[in-house]
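Engineer: how would this look folded up:
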Amino acid sequence: MLAPTVAASALLGLLVGSFLNVVVHRVPAGLSVVHPPSACPGCDARIAAYDNVPVLSWLVLRGRCRRCRTGISVRYPLVELGTACLFAVVAWRLGASWELPAYLWLAGVAVPLALIDLDVRRLPDAIVLPAYPVSAALLALASEGTGEWGALLRAGAGGLLLFALYLLLAVAQPGGMGFGDVKLAGVLGLHLGWLGWGTLVVGGFLGFLLGGAVGLALMAAGRAGRRSAIPFGPSMLAGALLAVLCGEALAGLYVDLLL
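Structural biologist: Model prediction:
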């Protein structure tokens, strides 16, 4: 069942990725993601359904509007492909399981949040806050299906712990971390905690590790200074997704090394 699950998840990722392009463009501007329909920014012509097929339409049109030939950014098909790959990897890790929808949801939320944070240095409440009830509901469904109600309690504790940690850091060093990061930490803690304490610890640690590595790389390249504001959301999300894929294994390896 693994191959069909991975293939179906990849296809779903392509479709979701097409919608996420709209989310990334409109949410920071406070616009509706459902109305009006997508249109060319050059001639304002509505994009037909046959020109809105993920990746394929961009390739057929050679990255240009059919009507006015205005260029269409390569970011659009890359987001679609990236989301498809992310969904496929998550499906490969979890298989056709009760928890798969919850972690596909996490992957789907991660893509626009990371891109928006890179674009405008903000993690919009319009995405982060609804993620709490949706994540809780999907994880509750996973616990109902597996009978692992302890995992749901651990998810709640993980969300509170990671939220509290980031809140403490934000209060201790004002300006060093945005409150958007704090709110996102609670969502990530839910998902990491459901999988296990080891996954929670590894996911939290990897976020800081990746964030530090990105900061050092930017400073080494002369693109940032010690006081430069660097978006931390992408590192948090990348660390959490890496932990979903291999968090318990990394935690076990660390314990083995200590012992």
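
Engineer: C-alpha from now on. contacts and neighbour counts both.
Structural biologist: OK.

Engineer: which strand or helix spans residue 174?
Structural biologist: Using DSSP states H and E, residue 174 maps to neither a helix nor a strand.

Engineer: which residues touch it?
Structural biologist: By CA atoms under 8 Å, 6 or more residues apart in numbering, no residues touch residue 174.

Engineer: neighbours around the nearest residue to residue 193 once chain neighbours are set aside, how many?
Structural biologist: Counting by CA to CA, 6 or more residues apart in numbering, residue 155 is the residue found nearest to residue 193 once chain neighbours are left out, at 4.2 Å. For residue 155, the count of nearby residues is 28 (other CA atoms under 10 Å).

Engineer: any figure for the gap between residue 155 and residue 140?
Structural biologist: Distance of residue 155 to residue 140, given as CA to CA, to the nearest Å: 10 Å.

Engineer: what do you get for residue 115?
Structural biologist: In terms of CA to CA, residue 115 sits 28 Å off from residue 140.

Engineer: before we move on, what about residue 101?
Structural biologist: 11 Å.

Engineer: one more, so I can put them side by side:
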Amino acid sequence: MSTVEIILVVFGTSAFFAIGSFTCVIIDRLPVALDEPNRFGELWDTRPWPEVLGGNSRCSSCGEPVRPQDNIPVVSWLILRGNCRGCGDRIPGFHPVVELITPLLFLGAVWSIGSDWRLLPALWLIPVGVSVSAIDLRTMIVPTRIVWPAFFVSVALSVVAAVAEGEWLWLRNGVIGILVLAGPLFVLWFLLPKSMGFGDVRLATLLGFSIGFFSGVRPMGGVALAVCALGLASILGLTVGIVALGARGRKAQVPFGPSMVASAFICIALASQILEPFGQWGLTHG
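Structural biologist: As a prediction, the model looks like this:
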């Protein structure tokens, strides 16, 4: 590992602990419960971004501002034993999980991608994917306020990476990834709208572009990696669904978003290894 990469890892890991803490703020503040279902049958909506980002960190129960010493990622939650210092109410358990998994995903991205320009869109995808997954798990909605802005930022960062590395074909494969991943889900939603929400289709657009972008320069590589991601997401979703049915019965609802995000992260990190066996058909990662 070069000196540049060591510096990147040290400072990047510290930064992503802080990013993980900020991601918890978004997860906690963005969703808002509704008194009655909206026109889509959802019991949750999202707050405007100024309301989400405004003000300092505070307890979601009593509203007391969080002291600096109580805002250290993971450590503060453990010291406080998961309870607010002011009112004693339970701090949701997703806080230490998100604060820990975010820097771990950063390390995974550096390990799999290295220090080239493709790391930019990969790092952007980490807090986006984590926040969408956590919100979907808590509320059964994929927030449009995150997905569409994140998609356009992801495209912009991918353009920067493609220009810097001189690989415009990465962008073409991003479009292929959208068609392969989001296309089947759109058809499923159109034919069986009760089987999944349109938020999953929007999320597949974001993830499909990223998966295709990281598949290399060969068009069939984009197809193959997106198909693998869709298959893996289906397996993960089915497995979680079976477990949930056994634990909660037939009324269990299982969001598909976290499975798609996990599948995308795995396929992006292991793109070279996944596509290597298909090299004889011209699918080798490049």
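
Engineer: TM value for the aligned chains?
Structural biologist: The TM-score (TM-score structural alignment, normalised by the length of structure 1) is 0.89; 254 aligned residues with a CA RMSD of 2.1 Å.

Engineer: that older thread, neighbour count for residue 115 and residue 140 of structure 1, which is higher?
Structural biologist: residue 140 (23 against 20).

Engineer: which one in structure 2 is aligned with that one?
Structural biologist: When structure 2 is aligned by TM-score structural alignment, residue 140 of structure 1 is paired with residue 159.

Engineer: is its match in contact with residue 171, as I believe?
Structural biologist: Yes - using CA atoms under 8 Å, residue 159 of structure 2 makes contact with residue 171 at a distance of 7.1 Å.

Engineer: ok, the residue nearest to the spatial centre of structure 1 - contacts?
Structural biologist: Nearest residue to the geometric centre of structure 1 (CA atoms, centre = their mean): residue 110, 0.9 Å. Going by CA under 8 Å, 6+ apart, residue 110 of structure 1 touches 234, 237.

Engineer: how about it, what's its partner in structure 2?
Structural biologist: Per TM-score structural alignment, residue 110 of structure 1 is aligned with residue 129.

Engineer: compared with structure 1, how much does the helix or strand containing that match deviate?
Structural biologist: If you go by DSSP H and E, residue 129 of structure 2 is part of helix 119-139. Aligned to structure 1 and superposed, helix 119-139 of structure 2 gives a mean residue distance of 0.9 Å (mean CA distance after the TM-score superposition for structure 1).

Engineer: just stretch 152-160 of structure 2 next, same as before
Structural biologist: Mean for stretch 152-160 of structure 2 is 0.6 Å (mean CA distance after the TM-score superposition for structure 1).

Engineer: give the buried residues for that stretch.
Structural biologist: 154, 155, 157, 158, 159, 160 (16 or more other CA atoms under 10 Å).

Engineer: can you check stretch 5-18 of structure 1 too?
Structural biologist: Applying 16+ other CA under 10 Å to stretch 5-18 of structure 1 flags 5-7, 9-18 as buried.

Engineer: helices along the stretch 101-250 of structure 2, start to end?
Structural biologist: 119-139, 144-165, 169-191, 198-213, 219-248 (DSSP state H, counting those that start in this stretch).

Engineer: in structure 1, what stretch matches the third one?
Structural biologist: Residues 150-172 of structure 1 are where helix 169-191 of structure 2 lands when matched by TM-score structural alignment.
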